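S.K.: Let's see this in three dimensions:
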Amino acid sequence: YEHAHEESRQGRTTRGAAVLAGGALVFASLVAATSPAAAEDALPSPSFAAPSPVGDSGNVVGLVVEHSATSAARVGSAARSNSFGVAAATTTVEPGVSKITFDEPTDTTEAERLAARIARLPGVTDVSLNTWFVPAALPPGGAPSDPYFGDLHGIWDHRDTFAYSMGGTNHLATLPKGGYATKAPALWKLTRGSSKSIVAVLDTGSTPHPDLDANTVKGYDLISDKDTARDGNGRDPNPNDEGDYCEEWGSDARSTWHGTHVAGTIAAVQNSIGVIGNAPRAKIQHVRVLGGCGGSMDDVADGITWASGGKVAGTKRNTKPAKILNLSLEAAGVPCSNYLQKAINGARKRGSVVIVAAGNNGIDARNTSPANCKNVITVGATSFLGARASYSNYGNTIDLSAPGGAIGDWRDSNNNPDLAAGIYSTHNSGSYGQGSPSYAPMQGTSMATPGVSGVAALIVAMRPKITAKQLERVLRQSVSKFPNQTSHGALNCAKAKNCGKGIIDATRVPTTFIAKPKVSNARVGRKAKVSPK
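M.R.: Sure thing, here's the model as predicted:
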């Protein structure tokens, strides 16, 4: 599995003015793009070309086999057989579950043939393809006192209008109050989150950061393969991000610090430095499931189980289960496996809501996992004008959309990808291993998903005992209509009707239902005082 984002390799350090040259350039770009003059020069990409879909080749790393307790040896023997067709090793995950790991990744067609062979063995009840997931972001690239709040157009857009040129025609877009952002600050008078609103970030893990440390609770590293984990020991209680750099990514093989970026959009602390999250008093629980080059389906599924308070063999049970699970990751071209679906179903039964990225392949989201799973909220990405971002997957699988950034869809005054169009959040300066805390813009459905998770955290803070079904219903209702951006053609969600019910909008949250009032001074003959709790 992969993460669903794009990032800029230029970012800001936490020291504000004392930035490197690259960071200063980013800062200049961000500031200039908010001015009227620069807005007029911002040119969308003429073609709005979507990235090429990820192919099936090399997408399956093994099989997860569920069987009777007496069939483990039979499964292992079949996988070791010369007639099996591929070199493979078998390990027992827990009684009744075995994992077959291929020496080399194979394509979906070959993996399905091998799975069918194993499924015919006596005692085998289910065989799931162990697909490879990657982060769902495409690698590039009363205001609070946090200095970069003005750049966070994904949370609150301060602009009233935006002038641009497309195809030789000038346009002037009128923006509603707060723009087409999550508008989370509209709820901050009621709540900014609480210790009871825990969001599990199933991603690359955590890095130390002054905008995150105070809001981070204990998590877990669920990566089973020590080489992918890069910490020498596989699964352990430390979800530290060891870097997901990958030679297979070519020239842009550096680490993404994806989990750090996602976490900041959800719950970066309000502390007068850096950025601020949608729910700045919520808690982040890092569950590391993506390591070098990505992660496997079974680790993602076990991460879902652990984060929601379920039992995972070989780990200590999570004493602070998360109400909200954020999965900004994707595996393109594969169905939702039974093993993964069972983990999602179990999490929901335990009261957790699973919010997932639609994926960044510019294809129908029904062809991307976990976006195509049941019992999840699938999030597409929009630009700051409320149109679908060109990379975002689409279709009937999408529940709603949220700001995901559109760096590649817009050009700055020098005709370079406009970093100001990205989602700005917490990051790390390291190229491969960890460096110092920093900030950077990224784009992707990976960046849209935590916007929804942040609003969900605010809702949970107002009504901690809300059920998973109720929270899902409230989120789907808390949307604004897509604007009719006729100049955007097929990316005009208002006409295409393939971006979900609308854009997440905190001003649409039904607070009269959610916020249980606090009543005081209620005596006969006196007027009671009622205030939000």
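
S.K.: When you work out contacts or count neighbours from here on, use the C-alpha atoms and nothing else.
M.R.: Noted.

S.K.: For the stretch 201-350 of the chain, which segments count as strands?
M.R.: Ranges of strands in the stretch 201-350 of the chain, per DSSP state E, counting those that start in this stretch, are 216-221, 283-288, 295-296, 324-327, 329-332.

S.K.: Which one, of the ones you listed, ends up nearest to P464?
M.R.: Comparison of the strands of the stretch 201-350 of the chain against P464 by C-alpha to C-alpha identifies strand 324-327 as nearest, at 11.6 Å.

S.K.: Sequence B follows; please return its structure for comparison with A:
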Amino acid sequence: MKSSPRRALALAVATSLVLCAAAPAMAGQVYLDNLKPNGHYSRFIVGYVPGSAPTQAPQNLRSSLNAAASRAALPASLKQGLGLKPVRAMILSGARVVATDAALDRGQTETLMRQIAADPNVAFVQIDELQTEFAVPNDPDLSKQWHYADSAAGIRAPSAWSMSTGSGIVVAVIDSGIYATHTDLAANLLPGYDFIDTATGYGQQCVDAGKDPDCGASGDGDARDPDPEDSTKNGHGSHVAGTVAAVGNNAKGGLGVAYNAKLLPLRVSGKGGSSMSSNVADAIVWASGGSVSGVPANPNRADVMNLSLGNGKPCSAMPAYQAAIAEARANGTVVVVAAGNSNKDVANYSPASCDGAISVAATNKSGKRASYSNFGATIDVTAPGGENSLLGPSATDGVISTVAGNKYGPLAGTSMASPHVAGIAALIQAAAPAKLSPDKVEQILKSTARPIAAKNCSGGCGAGLVDAAAAVQAARTATP
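M.R.: Okay, here's the model as predicted:
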């Protein structure tokens, strides 16, 4: 475990996310580690001190931004077309998304960020970072779900199902949305929400990431709305959701780990599998029962949430993620996150490296760390993620879950590993005499995991391969 909710909130205080209402005497924190030498940026997350003047009236916010723009040492032609303006309030207290009309290069971005932070009402400034899903997609190929088996490489789900199937538990899947008409998902779906805030994409930031300029676009012609349908036909979110809680015992396809749990689909990834960290942070807190302006209250607070996405930055550079996860855990929600697919130390990836997140690495069918899986001292547990061949994951080596056309097919990635853990967390909560704290659920997952020999997991796989049966057995007599 990386931190308790109290410690995580304390960290958020230390990083100026959660501050007292009095204005600081010094400039706000400027997070520059995410800026690439050749990058271009036009969106920022500005954390104003809660209760300060810019949070109280739109004209005060505009005045703060206008002053920052006027102070910034930028070329005159760029200043004229800069168009620094507020986009919307975030769910985090005092936080605002702001944007420029012009894309700024690395140096210009730093200059503007420092001037924004010079306002004594500002606690922090970071870029609104482009996110990428952790998955390796391929064509569907139905197969047996080896990853659930009562075997050395499986999670021992069949033995767990005699004790718990996840009934009464809500799991939020923060991802690319859902195929709502899939016959193995529909019966378990709750009303979700589409948190994507653009119909056109993120422009130069997409190009810098090697994607089309409209990456992240909603694909449904509008921005945020109550429809989490996967309009861009990405399929990632549906595959993840199926592993968590595809319907069981209906004589169709396969089933999910917690096949009687309910799914809360929250859409944050649009075209090209891209999302913005501000949208993800909003979804994290809303899923746990928080409220956000312009979005109706969530009537189905999530007991568990899964995030199979992220970026190659440490959580120390992503304060909005840390604060969102801390708040979700304080609300009682277990936060499960994919470690990432770069075969590198997870410490440099977020939100997997954030305090309070259960970080999940991936194993293959042989029970070894998958070739792509991130690793490290801060991995909490490991779960099956499958493996790839030259043609992508096959039906025998990939994780099998729900895909388009009411079918099942394989994918490989830590994106596929983390929903196994989210599903087991649901089994734990359903089996326990009373709802357990996120700390307690994490402790059970880790204490019941099967250690992985160092030769099979160079770099570190946390407590080991999760064991659903042992975890549920432990939960049956656990106390909060």
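
S.K.: circling back to that earlier point, want to throw the strands of the stretch 201-350 of structure 1 into a markdown table with mean neighbour count and distance to A456 of structure 1?
M.R.: Formatted as a markdown table, the strands of the stretch 201-350 of structure 1 follow (neighbours: other C-alpha atoms under 10 Å; distance: least, C-alpha to C-alpha, whole Å):
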| stretch | mean neighbour count | distance to A456 of structure 1 |
| --- | --- | --- |
| strand 216-221 | 22 | 17 |
| strand 283-288 | 30 | 12 |
| strand 295-296 | 30 | 26 |
| strand 324-327 | 30 | 7 |
| strand 329-332 | 33 | 19 |
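
S.K.: For those strands, could you give me JSON lines that also reports distance to G351 of structure 1?
M.R.: Output for the strands of the stretch 201-350 of structure 1, formatted as JSON lines (distance: least, C-alpha to C-alpha, whole Å):
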{"stretch": "strand 216-221", "distance to G351 of structure 1": "18"}
{"stretch": "strand 283-288", "distance to G351 of structure 1": "16"}
{"stretch": "strand 295-296", "distance to G351 of structure 1": "25"}
{"stretch": "strand 324-327", "distance to G351 of structure 1": "9"}
{"stretch": "strand 329-332", "distance to G351 of structure 1": "22"}
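
S.K.: Which of those sits closest to L43 of structure 1?
M.R.: The closest of these to L43 of structure 1 is strand 329-332. By C-alpha to C-alpha, the value is 29.4 Å.

S.K.: So what's the gap between the closest one and the chain middle?
M.R.: With C-alpha atoms, centre = their mean, to the nearest Å as the basis, strand 329-332 of structure 1 stands 11 Å off its chain's centre.

S.K.: quick one: that strand aligns where in structure 2?
M.R.: Under TM-score structural alignment, strand 329-332 of structure 1 corresponds to residues 309-312 of structure 2.

S.K.: what's the answer for stretch 360-378 of structure 1, then?
M.R.: Counting by TM-score structural alignment, stretch 360-378 of structure 1 falls onto residues 341-359 of structure 2.

S.K.: Pull up the distance across that stretch, start to finish.
M.R.: One end of stretch 341-359 of structure 2 sits 13 Å from the other (C-alpha to C-alpha, to the nearest Å).

S.K.: can you pull the buried residues of that stretch?
M.R.: Applying a neighbour-count criterion of 16 or more other C-alpha atoms under 10 Å, one finds 341-359 buried in stretch 341-359 of structure 2.

S.K.: need the helices for the stretch 351-500 of structure 1, in chain order.
M.R.: 445-462, 468-477, 493-496 (DSSP state H, counting those that start in this stretch).

S.K.: Which residue numbers in structure 2 does the first one align to?
M.R.: What that stands for is helix 445-462 of structure 1. Going by TM-score structural alignment, helix 445-462 of structure 1 sits over residues 414-431 in structure 2.

S.K.: does the closest residue to A163 of structure 1 other than its chain neighbours sit in a helix or strand, and which one?
M.R.: Spatial nearest neighbour of A163 of structure 1, excluding adjacent residues (C-alpha to C-alpha, 6 or more residues apart in numbering): L172 at 4.4 Å. Using DSSP states H and E, the element containing L172 of structure 1 is strand 169-174.

S.K.: What range does that strand cover in structure 2?
M.R.: Under TM-score structural alignment, strand 169-174 of structure 1 has no counterpart anywhere in structure 2.

S.K.: hmm, who's touching that strand?
M.R.: If you take C-alpha atoms under 8 Å, 6 or more residues apart in numbering as the criterion, strand 169-174 of structure 1 is touched by D160, T161, F162, A163, Y164, S165, L385.

S.K.: Of these, which belong to helices?
M.R.: Among those, none falls in helices (DSSP state H).

S.K.: of those, closest to N271 of structure 1?
M.R.: D160 (27.2 Å).

S.K.: Show me what the closest one aligns to in structure 2.
M.R.: Matched across to structure 2, D160 of structure 1 finds no residue, judged by TM-score structural alignment.

S.K.: Let me see the contact set for the most centrally placed residue in structure 2.
M.R.: Nearest residue to the geometric centre of structure 2 (C-alpha atoms, centre = their mean): L307, 3.3 Å. Counting by C-alpha under 8 Å, 6+ apart, L307 of structure 2 makes contact with V173, I174, D175, V335, V336, V337, A338, S415, S418.

S.K.: Try it again at 6 Å.
M.R.: I174, V337 (C-alpha atoms under 6 Å, 6 or more residues apart in numbering).

S.K.: And it, how far from S77 of structure 2?
M.R.: Distance, L307 of structure 2 to S77 of structure 2, using C-alpha to C-alpha: 41 Å.
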